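A.B. asks: Just a sequence and a predicted model for now, questions to come.
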Amino acid sequence: MIPSPAFPEVPALVVGHVSHAREVPLRHAFRHRSYQWLIDVDDPPRLPFWLRPLAGFRVEDHLDAGSSGRGVRGDLGVFLAARGVFLAPTDRVLMLANARVLGHVFDPLTVFWVQSDDGVLRAVVFEVHNTYGDRHAYLLDIDRRGHARIDKAFYVSPFNDMAGSYEIQLRVDPGEVAVTVGLDRDGVRVLTATTRGVPEPATRRALLRVSLTHLLMPHRVSALIRFHGIRLWLRKLPVLTRPAAQKEATS
């Protein structure tokens, strides 16, 4: 059994930056300001009507789009049960994700933590989204250092095929939330992506502040992904064939 991380108070705004460094076959790196939400899926933020356009959470944005009929938690339970992990009624499910802003969301990576009521980390699930509207979830085998490795099984970027494996490092505590994902292929690090931020209580004042300093965050994420993709294309990085469209199935 692995002890659960010391999670910060939720709901929280995790304010920091996202960085990306491609090593081969050419060097390309960037760093941008960002923020995400850390929430309990059973107790999402309750905002006054005038703030709701700045932070919305919908079941259709994750996993099997609510096909279980029991929200995100229900879909996660079906996904885990198919892999031999059974979600108990007393388990707490925390989610690190982008919220909808003015009706739009793009969430490259969502992380789910399942925490038992006796302080054990029961499961960690990564859900990866691409710009084609597809998504795929991975059940991670996390060690006590927050480290995991898993084979790549989902087409994310037009500049990477399905080969390789992910090396993942998670850190969650009241002072920092950080997720690092490295793509390795044939013993070579292809790229490393990191999101890192400081959690703070998601008060109305804090939400207004980050909404102004990180204007239209999900829209910016969508635009920046395409901007950097065009830069790589102009630098002659080969575009690889995309396989048939993938839609996450929880079973």
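C.D. replies: Thanks, I have the structure now. In this text, all values refer to a predicted model and were calculated from it rather than measured experimentally.

A.B. asks: CA atoms for contacts and neighbours, from now on please.
C.D. replies: OK.

A.B. asks: Skip the chain neighbours and tell me the closest residue to Pro149.
C.D. replies: One thing to correct before we go on: residue 149 is Arg, not Pro. Glu167 (4.6 Å; C-alpha to C-alpha, 6 or more residues apart in numbering).

A.B. asks: burial of the one you found, as a residue count?
C.D. replies: By other C-alpha atoms under 10 Å, 18 other residues sit near Glu167.

A.B. asks: That one contacts Asp184, correct?
C.D. replies: Yes: between Glu167 and Asp184 there is a contact under C-alpha atoms under 8 Å: 7.4 Å.

A.B. asks: And Val179, how close does it get to Ser68?
C.D. replies: Distance from Val179 to Ser68, counting by C-alpha to C-alpha, to the nearest Å: 28 Å.

A.B. asks: Tell me which of those two has more neighbours.
C.D. replies: Val179 (18 against 15).

A.B. asks: how distant is the strand or helix carrying the more buried one from the center of its chain?
C.D. replies: Element membership for Val179, per DSSP states H and E: strand 176-185. Strand 176-185 sits 11 Å away from the centroid of its parent chain (C-alpha atoms, centre = their mean, to the nearest Å).

A.B. asks: doesn't Gly197 make contact with Val14?
C.D. replies: Yes: contact criterion C-alpha under 8 Å: Val14 and Gly197 qualify, at 5.0 Å.

A.B. asks: so what sits against both of those two?
C.D. replies: Between them, Val14 and Gly197 share these contacting residues under C-alpha atoms under 8 Å, 6 or more residues apart in numbering: 35, 177.

A.B. asks: Moving C-terminal from the helix or strand harbouring Leu96, which element do we reach first?
C.D. replies: Following DSSP H and E, one finds Leu96 within strand 92-97. Where DSSP H and E defines the elements, the next helix or strand beyond strand 92-97 is strand 109-115.

A.B. asks: Second structure for comparison follows:
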Amino acid sequence: MTAWPDHIAGSTTHARMGEISNAFRYGVDFVLIDPEERAGPALFSRNRFNLFAVHDRHHGGERGNGVGLSWALEQLRAAGLDRPAKITLLTQPTCLGYQFNPVSFWLVHEGDDLVCVIAETNNTFGDRHSYLCHLPGFAPISPKDTITAVKLMHVSPFQDVSGTYRFNFLVDQDRISIRIEHKNGDQGVIATLSGRRAPMTNTSVLRALIRRPLGTLRTISLIYWQALKLKLKGAVYRPRPSPPNEETSACSMSANV
């Protein structure tokens, strides 16, 4: 890639498992940025208003009061990894100032190898929890590696805060594909994000706004629409429990499948 940042005009899918099924697929726009780089097309900005923007306060640490890259580096040091060769942030950009991200990903590379991912999850109740995903000794993560973590934060009000997440990551020069499975007995959800990487341009930003008007405002609207559909199907609503005390939790195990 000769330009920076990247624009991933991809898709996300969700499939609910259990006695009440529900599935959907939507187009979505993510950007992949170097947190220390401020370059980009005129319609994209860092830490200021624009059609597309990424703000440090939205990532890394307390929700709404994030500090960006320094937080990610602190989490990695605490896990035993000194400053790696490269850290990038995969996230939905703010659109005309509005921001909501169900999940963003800090991608940690040593050379060409992906060695760690911090999955920064947010719910619609104002909570945040991050899952630090890596293999023993921060070995390179391949698409065949499944990294498992205990679910600790309330995400969907129609799922219990129990069970495990199973993460799979494919990150290469051309494409990003992420799969997250929540498994809780015969209940759960499979969610995916995938798309091709391309340099962000003013044209790609404008095309995104034409294809998917209002960006992340559209995302939150679709979340509530799917919640209404589940309620009408008879899904049981779970009130929000207290959020986890820990800001970040590490993977509990890893397996090659």
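C.D. replies: In hand now; what should we look at? Please read all numbers here as calculations on a predicted model, not as lab measurements.

A.B. asks: Overlay them and tell me the TM-score.
C.D. replies: Scored against TM-score structural alignment, normalised by the length of structure 1, the superposed chains reach a TM-score of 0.85; 240 aligned residues with a C-alpha RMSD of 2.7 Å.

A.B. asks: mean shift between the strand holding Leu96 of structure 1 and structure 2?
C.D. replies: Average distance, strand 92-97 of structure 1 versus aligned residues of structure 2 after superposition (mean C-alpha distance after the TM-score superposition for structure 1): 0.9 Å.

A.B. asks: can you map out the helices along structure 1?
C.D. replies: With helices called from DSSP state H, structure 1 shows them at 71-81, 204-213, 217-234.

A.B. asks: need the contact list for the residue lying farthest from the centre of structure 2.
C.D. replies: Distance to the chain centre peaks in structure 2 at Gly234, reaching 28.3 Å (criterion: C-alpha atoms, centre = their mean). Listed by C-alpha under 8 Å, 6+ apart, the contact set of Gly234 of structure 2 reads Ile20.

A.B. asks: Which residue in structure 1 aligns with it?
C.D. replies: Aligned counterpart of Gly234 of structure 2 in structure 1: Lys236 (TM-score structural alignment).

A.B. asks: Also Asn202 of structure 2?
C.D. replies: Counting by TM-score structural alignment, the partner of Asn202 of structure 2 is Arg204.

A.B. asks: Next one: Asp134 of structure 1 from Asp107 of structure 1, what distance?
C.D. replies: Taken as C-alpha to C-alpha, the span from Asp134 of structure 1 to Asp107 of structure 1 is 11 Å.

A.B. asks: can you check Val101 of structure 1 too?
C.D. replies: 12 Å.

A.B. asks: isn't Ile20 of structure 2 right up against Ala235?
C.D. replies: Yes: look at Ile20 of structure 2 against Ala235 with C-alpha under 8 Å: they come within range, at 6.8 Å.

A.B. asks: ok, the two, which is more surrounded?
C.D. replies: Neighbour count, other C-alpha under 10 Å: between Ile20 of structure 2 and Ala235, Ala235 has more, with 17 against 12.

A.B. asks: hmm, back to that, quick one, which of Val14 and Gly197 of structure 1 is more surrounded?
C.D. replies: Val14 (27 against 20).

A.B. asks: And the more buried one, what's its match in structure 2?
C.D. replies: Looks like Val14 of structure 1 aligns to Ile8 there (TM-score structural alignment).

A.B. asks: quick one: contacts for its match?
C.D. replies: By C-alpha under 8 Å, 6+ apart, the neighbours of Ile8 of structure 2 are 29-32, 195-198.

A.B. asks: Distance of it relative to Asn184 of structure 2?
C.D. replies: Distance from Ile8 of structure 2 to Asn184 of structure 2, by C-alpha to C-alpha: 31 Å.

A.B. asks: out of the helices of structure 1, nearest to Gly119 of structure 1?
C.D. replies: Nearest to Gly119 of structure 1, of all these, is helix 71-81, at 18.7 Å by C-alpha to C-alpha.

A.B. asks: helices or strands up against the closest one?
C.D. replies: Packing contacts for helix 71-81 of structure 1, counted by 3 or more C-alpha pairs under 8 Å, 6 or more residues apart in numbering; DSSP states H and E, involve no helix or strand.
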